[in-house]
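Colleague: Any chance you could fold what I've pasted below:
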Amino acid sequence: MRRYGKHTDEDDIRSRPNRKGNRPRSNIRPKHEDAVEGMVLTVDRGRLTCLVEDRVVMAMKARELGRKAAVVGDRVGIVGDLSGEKDTLARIVRIEERKSVLRRTADDDDPYERVVVANADQLAIVTALADPEPRPRLIDRCIVAAYDGGLTPLLVLTKSDLASPDELLEKYGALGVPHIVTTRDEFVDGAAADRVYEHLRGRTTVFVGHSGVGKTTLVNALVPKERRRSTGVVNAVTGRGRHTTTSALALPLSGKEGGWVIDTPGVRSFGLHHVDPSRVILAFPDLVPGTEGCPRACSHDEPDCALDEWVAEGHADPARLYSMRRLLATRERREGD
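Modeller: Next comes the predicted model:
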């Protein structure tokens, strides 16, 4: 092995060429000031379908974004071929700041959170009153995820001709969550879509629900015919629906007032490992002032929580505190417990 002493000349040292090229590395990233804004409509195996003005453009994420991923609903900066013609591919070079995010984890003990949708205004939670049976715990978890992400929840109950909605609605009465109750006949004649539309126009709404509740059927009634998706049926043995939606997709809402609906794959669980109680309570503005005396990092469901005394003094409805704590408790219990 050759050794170099203090009198070694620089010519005696053999320099190894940079196999990746001789250009020095730089931490300076291009600004892409000429990037055009687009909206991500869907993501499929690394390819992102985006709406740029009136054109649908296929794009991929630029290397300089690193591990940062764009999701459906993201506003992004795009460069390259924006013609939208067949076999063209643009690059997403920037993801704009998000005004809201819908997150979930695969399970409650999974520390890796996944952003499902960005920049939505509300979350429509679709559940059947029968066939399949409603799952209140899943509804609770979806409501918590909506509050945590800055979305307004909307409860859509289907198949009320098979079972009464009264018990379920009583459970959510204190939360003040707006709701719509529909029958199977209303799905057929379009009355259900007309009533749901009143809550959607001019807004971006994410639809979630487990399979077989009529979620995609409802979405199809709200969007132009050429954009409709396939639907499935409920298994007569298991009572579960078949997943027909495999990826989230943003679709334009029919009507002159605009708006978007985002259909998501049917969910069987909604992990809440990522949820911060301090964000959830912001959805209860009548309770927020009572948290001023809470200890640091209070979960708002512990012996020292200041909300108990504050509500006992008559500053807020006890039912509201109970409902908020019931929602927060879903973080500690697995779906189905």
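
Colleague: Going by C-alpha atoms from here, please, whenever you check contacts or count neighbours.
Modeller: Fine.

Colleague: Setting the sequence-adjacent residues aside, check what's closest to Glu97.
Modeller: Leaving aside its sequence neighbours, Glu97 sits nearest to Arg75 (Cα to Cα, 6 or more residues apart in numbering; 7.9 Å).

Colleague: List the contacts of that neighbour.
Modeller: 37-40, 95-98 (Cα atoms under 8 Å, 6 or more residues apart in numbering).

Colleague: do the same with His273
Modeller: By Cα under 8 Å, 6+ apart, the residues touching His273 are 104-105, 107-111, 113, 331.

Colleague: Among those, name the buried ones.
Modeller: 104-105, 107-108, 113, 331 (16 or more other Cα atoms under 10 Å).

Colleague: so where's the longest helix in this protein?
Modeller: With secondary structure taken from DSSP state H, the chain has its longest helix at helix 136-149.

Colleague: Tell me how far that one lies from the chain's centre.
Modeller: Distance of helix 136-149 from its chain centroid, counting by Cα atoms, centre = their mean, to the nearest Å, is 11 Å.

Colleague: and that helix, what other elements does it pack with?
Modeller: Contacts defined by 3 or more Cα pairs under 8 Å, 6 or more residues apart in numbering; DSSP states H and E place helix 136-149 against strand 101-105, strand 122-128, strand 152-158, helix 277-280, helix 318-329.

Colleague: List the buried residues in it.
Modeller: Buried residues in helix 136-149 (16+ other Cα under 10 Å): 137-149.

Colleague: OK, contacts around the most centrally placed residue in the chain?
Modeller: When the chain is reduced to its mean C-alpha position, the nearest residue by Cα atoms, centre = their mean turns out to be Leu102, at 2.8 Å. Listed by Cα under 8 Å, 6+ apart, the contact partners of Leu102 are 115-118, 120, 145-146, 149, 151.

Colleague: Please provide the structure for the following sequence as well, for comparison with the first:
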Amino acid sequence: MARELDEDDIRIRPGRGSRPRTRERPEHSEAVPAVVVGVDRGRYTCRPDPWPERLVAAVRGGSMRRTSVVVGDRVALVGDTSGHQGALARLVRREERTSVLRRTPDDADPAERPIVANADILVIVCAVTDPEPRPGLIDRCLVAAYDGGLAPVLCLTKTDLAAPDAIIELYRPLGFPVVTTRPDTDLTPLLALLAGRLSVLFGHSGVGKSSLVNRLVPAADRAIGEVNAVTGRGRHTSSAAVALRLPGGGTVIDTPGVRSFGLGAVAPSRVLRAFSDLAAAAEMCEPGCEHLAPSPDCALDSAVRDGDADAARLASLRRLLAARGSAP
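Modeller: All right, here's what the predicted structure looks like:
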């Protein structure tokens, strides 16, 4: 006679989610500190810190899968950090950033896209001709530098083809370094600014950024493009940001050329931080004052009239505020 079955005769396989979850995460005390020097389709090229000769390929692991990681980030690696062909490490931690260069798709979109982390200097590369200078893009790069905690440097290229005086004079009131280059000039002044620092080179297509990188780092062998004679635009020759060691010490990050730079995530108050000489007067403005145009109600205009602020500096501030738009 068949035995009657009960619940003890039925084996139930535990579901995938039946294992108790814990908020505790491994400390990875054995993790190797490294700096991200390249990013390509989900793979991160990292150089263990301090800089040895080997490079380590890594992927984001575990809780890091949703964490933004860009060139310049300081990270922690576990797994195979030998750097041998086929070896793959796991990126388990990103250290706190000291600065970040970021932009948005456009001014109406506040979604930030980090480009480079932990850089000390933003070198804005601009040709004085072929293609023609774009002060609007320079202004936007300046806003991003001040907002992200980077010190700006303006590097004017192709000065053998046209005089740089007009654009130098335009940015003189801002007080940051401006250097000029041409194919036959010594790069010592620029190298002196970059020595021992982490710097990022940024500019629109065709300004000679890749040529400049090849002169700064002869072993870089970055591809060089040409400017279209009809449109005045260059083609992108750098497809991704990459960090390169300067022969005399320091690191320079080459970035792809751009044609736009959205600032939808930058508030006017963050731009004003770069103008410490105007900040005290701005605090006397009525709430909601955007400081965009001359007005009897803007305390900055009163400060200029009273001789407590420089008119050229105020004009520069207003140009930068206009570049990022008037939205708070």
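
Colleague: Contacts for the longest helix of structure 1, please.
Modeller: With Cα under 8 Å, 6+ apart, helix 136-149 of structure 1 has contacts from 100-104, 122-123, 125, 152-153, 168, 269-272, 275-276, 279-280, 282-283, 327-328, 330-331, 335-336.

Colleague: what does stretch 280-291 of structure 1 give?
Modeller: Contact with stretch 280-291 of structure 1 is made by 144, 147-148, 300, 305-307, 310-311, 316, 321, 324, as judged by Cα under 8 Å, 6+ apart.

Colleague: Tally up the residues packed near the residue lying closest to Ser295 of structure 2 once chain neighbours are set aside, please.
Modeller: Excluding its sequence neighbours, the residue lying closest to Ser295 of structure 2 (Cα to Cα, 6+ apart) is Asp301, at 6.7 Å. Neighbour count for Asp301 of structure 2, taken as other Cα atoms under 10 Å: 22.

Colleague: likewise the one 10 residues further on?
Modeller: Neighbour count of Ala311 of structure 2, defined by other Cα under 10 Å: 16.

Colleague: in the stretch 151-300 of structure 2, which spans are helices?
Modeller: 165-171, 188-194, 209-216, 268-272, 276-282, 299-305 (DSSP state H, counting those that start in this stretch).

Colleague: which residues in structure 1 does the third one match up with?
Modeller: Taking TM-score structural alignment as the measure, structure 1 aligns residues 215-222 with helix 209-216 of structure 2.

Colleague: And for the matching stretch, what's in contact with it?
Modeller: Residues contacting stretch 215-222 of structure 1 (Cα under 8 Å, 6+ apart): 126, 187, 190, 192-193, 197, 207-209, 227-231, 245, 253-254, 261, 263.

Colleague: Quick check: that stretch compared with structure 2, mean distance?
Modeller: Stretch 215-222 of structure 1, aligned to structure 2 and superposed, deviates on average by 0.9 Å (mean Cα distance after the TM-score superposition for structure 1).

Colleague: check contacts around the equivalent of Arg235 of structure 2 over in structure 1.
Modeller: Matched by TM-score structural alignment, Arg235 of structure 2 corresponds to Arg242 in structure 1. The contact partners of Arg242 of structure 1, by Cα under 8 Å, 6+ apart, come to 211-212, 232-235.

Colleague: what about 7 Å?
Modeller: Listed by Cα atoms under 7 Å, 6 or more residues apart in numbering, the contact set of Arg242 of structure 1 reads 211-212, 232-234.

Colleague: Ranking by neighbours, what's the top pick from the residues you listed?
Modeller: Within the contacts of Arg242 of structure 1, most neighbours by other Cα under 10 Å means Ser211, with 27 neighbours.

Colleague: Export the helices and strands packed on helix 136-149 of structure 1 as a markdown table, with columns for distance to Tyr172 of structure 1.
Modeller: Formatted as a markdown table, those follow (distance: least, Cα to Cα, whole Å):
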| stretch | distance to Tyr172 of structure 1 |
| --- | --- |
| strand 101-105 | 21 |
| strand 122-128 | 13 |
| strand 152-158 | 9 |
| helix 277-280 | 16 |
| helix 318-329 | 8 |
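
Colleague: tell me the most buried of these?
Modeller: strand 122-128 (a mean of 26; mean count of other Cα atoms under 10 Å).

Colleague: Now do that one against helix 136-149, angle only.
Modeller: 180 degrees (axes from the mean of the first three to the mean of the last three Cα atoms, to 10 degrees).

Colleague: Show me what strand 122-128 of structure 1 is packed up against.
Modeller: Judged by 3 or more Cα pairs under 7 Å, 6 or more residues apart in numbering; DSSP states H and E, strand 122-128 of structure 1 is in contact with strand 152-158, strand 204-208.

Colleague: any idea how far the equivalent of Ser269 of structure 2 over in structure 1 is from Pro285 of structure 1?
Modeller: Under the alignment (TM-score structural alignment), Ser269 of structure 2 pairs with Ser278 of structure 1. Counting by Cα to Cα, to the nearest Å, the gap from Ser278 of structure 1 to Pro285 of structure 1 is 12 Å.

Colleague: now swap in Asn220 of structure 1 and tell me
Modeller: For Asn220 of structure 1 relative to Pro285 of structure 1 (Cα to Cα), the value is 35 Å.

Colleague: out of those two, which sits in the busier spot?
Modeller: Taking neighbours as other Cα under 10 Å, Asn220 of structure 1 and Pro285 compare with Asn220 leading, 22 against 9.

Colleague: and the gap between the more buried one and Leu89 of structure 1?
Modeller: 29 Å.

Colleague: Repeat that for Arg195 of structure 1.
Modeller: Counting by Cα to Cα, the gap from Arg195 of structure 1 to Leu89 of structure 1 is 40 Å.

Colleague: the more surrounded of these two?
Modeller: Ranked by neighbour count (other Cα under 10 Å), Arg195 of structure 1 and Leu89 place Leu89 first, with 20 against 14.

Colleague: is it true that that one touches Asp81?
Modeller: Yes. If you go by Cα atoms under 7 Å, Leu89 of structure 1 and Asp81 touch, sitting 6.2 Å apart.

Colleague: show me the contacts for the nearest residue to Val178 of structure 2 once chain neighbours are set aside.
Modeller: What sits nearest to Val178 of structure 2 in space, not counting adjacent residues and going by Cα to Cα, 6+ apart, is Leu154, at 4.7 Å. Contacts for Leu154 of structure 2 (Cα under 7 Å, 6+ apart) come out as 123-125, 177-179.
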